[in-house]
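> Turn this into a model:
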Amino acid sequence: MTRIVAGTAGGRRLKVPPKGTRPTSDRVREALFSSLEAMMDLDGAKVLDLYAGSGALGFEALSRGAAHATFVESDKRAAEVLKANARELGFGNTVIVNRTAEAFTSAESDVYDVVFADPPYAVGDEELGKVLSGLAGKLARDAVLIVERASRSGEPLWPDLVEPLRAKRYGDTAVYWGQVRSDG
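Okay, here's the model as predicted:
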């Protein structure tokens, strides 16, 4: 069972696509958001959830005060689950895009304060690197990027404007943090 950990929708359950997704565990999400909220105030933040799956990361951010979340998911069934979760939770401040993360970041022009990228473990360094590079010009000053991958995959290839901050392992999952350079 996947649920929202805290905030206005705390404790509410999320539907999960029947296959092909790997929702971020409650434990990892709780630790991730504890660290994120220590770094920045989510109130009013504009969030991008790439490879969204059930939307657990983006919906958690909305529950904790983010103003808007854009969810990008290439699987049509998962995108339908995202729409159902947004309706069920009463979050009208969402946009759900049924495209690949690479196609979205190469065409998108909005600016985001927080970006979550939780690609399938099979997504390689080069493909993820293209997606992250596609975010250039779409990140607010001091924007935070959080990438979740298999521990064995290693740190993502950050774009030049992003400074790597830290990494934390949770079993076979690793969470990597980056932030837009203050001179960027």
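> Every contact and neighbour count from this point should use C-alpha atoms.
Fine.
> From residue 107, how far off is residue 114?
In this structure, residue 114 and residue 107 are separated by 18 Å, where distance is defined by CA to CA, to the nearest Å.
> my bad, should have said residue 78
The span separating residue 78 from residue 107 equals 21 Å under the rule CA to CA.
> For those two, work out which one has more neighbours and name it.
Here residue 78 and residue 107 are set side by side on neighbour count (other CA atoms under 10 Å), and the busier one is residue 78, at 25 against 10.
> can you pull the contacts of the nearest residue to that one once chain neighbours are set aside?
Spatial nearest neighbour of residue 78, excluding adjacent residues (CA to CA, 6 or more residues apart in numbering): residue 17 at 5.2 Å. Residue 17 makes contact with 53-54, 77-78, 81 under the criterion CA atoms under 8 Å, 6 or more residues apart in numbering.
> Looking at the protein, which strand is longest?
strand 139-150 (DSSP state E).
> Can you name every helix or strand that that strand contacts?
For strand 139-150, the contact count by 3 or more CA pairs under 8 Å, 6 or more residues apart in numbering; DSSP states H and E identifies strand 112-117, strand 173-180 as packing neighbours.
> Give me the angle between it and strand 112-117.
Using axes from the mean of the first three to the mean of the last three CA atoms, to 10 degrees, one finds that strand 139-150 and strand 112-117 are set 10 degrees apart in direction.
> before we go on, could you also do this sequence so I can check it against the first one:
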Amino acid sequence: MRIVAGRHKGLRLTPVGKGDPAAHLRPTTDRIRESLFNILHTRGLPGPETRVLDLFAGTGALGLEALSRGAAHVTFVEKNRPAQRLIEANIAKAGRAEDTRLLKTDATRLPMADHSFDLVFLDPPYGTDLGGKALAAAPWIAEGALIVWEDDRAHPAPEGFIPADERRFGSTWITFLEKPAAPR
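Next comes the predicted model:
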């Protein structure tokens, strides 16, 4: 695994190795990440003011790719200890401790935040209903934010979100959702 483009292009991330079988780590492949960020680029994301929330962060590769491509800040959310160690090692490798925060908690039970997020990566364990629960538990998603939901199937937009796009990459589906502005 490596950072595909931007400031840290080519940076090799900490290998998952055999890891912890209970961790169910399934990093987004370089090819899918490259395709995903090409799609995001057409939307002007991530920009220099973009604040990113990486839920079920795993290795942190998606959030670090966003930083490499110009995001201002990434908050990683991961409850699994082996994955937390990978994220910490990858943040250190990239030298991005100042631009990141790691919340060692369950993505479906988030604490309150002092700011909102413009881009949300959502990569729950495949075949679970945790993605929808995490979105319902994340009150700090900004109006107009884009949610990128990776899973083994496409997802309908949950209440409070509208569908924007969906793409299939082999057995991986990426569902794009938007959080609309509140009616005035």
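> Report the buried members of the contacts of residue 17 of structure 1.
When neighbours are counted using 16 or more other CA atoms under 10 Å, the contacts of residue 17 of structure 1 contain these buried positions: 53-54, 78, 81.
> Turn these into CSV, columns for secondary structure and distance to residue 147 of structure 1.
Formatted as CSV, these follow (DSSP: H, G, I helix; E, B strand; the rest coil; distance: CA to CA, whole Å):
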residue, secondary structure, distance to residue 147 of structure 1
53, coil, 14
54, coil, 16
78, helix, 20
81, helix, 22
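> Closest one of those residues to residue 180 of structure 1?
Proximity of those to residue 180 of structure 1 was ranked by CA to CA; the top entry is residue 53 with 25.2 Å.
> so the closest one makes contact with residue 24?
No. Taking CA atoms under 8 Å as the contact criterion, residue 53 of structure 1 and residue 24 are not neighbours in contact, 9.5 Å apart.
> sorry, back to before: now the contacts of residue 17 of structure 1 in CSV, with distance to residue 39 of structure 1?
Conversion of those to CSV gives the following (distance: CA to CA, whole Å):
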residue, distance to residue 39 of structure 1
53, 25
54, 25
77, 34
78, 30
81, 30
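> Out of the residues you listed, which comes closest to residue 175 of structure 1?
Once CA to CA is applied, the member of these that ends up nearest residue 175 of structure 1 is residue 53, at 16.8 Å.
> Show me what that closest one lines up with in structure 2.
Per TM-score structural alignment, the equivalent position to residue 53 of structure 1 in structure 2 is residue 58.
> Same check on residue 32 of structure 1?
Using TM-score structural alignment as the criterion, residue 32 of structure 1 maps onto residue 36 of structure 2.
> What of residue 111 of structure 1?
Under the alignment (TM-score structural alignment), residue 111 of structure 1 pairs with residue 116 in structure 2.
> Now for its match: which residues touch it?
With contacts defined as CA under 8 Å, 6+ apart, residue 116 of structure 2 is in contact with 51, 140-142.
> Residue 118 of structure 2 now?
Residue 118 of structure 2 makes contact with 50-53, 141-146 under the criterion CA under 8 Å, 6+ apart.
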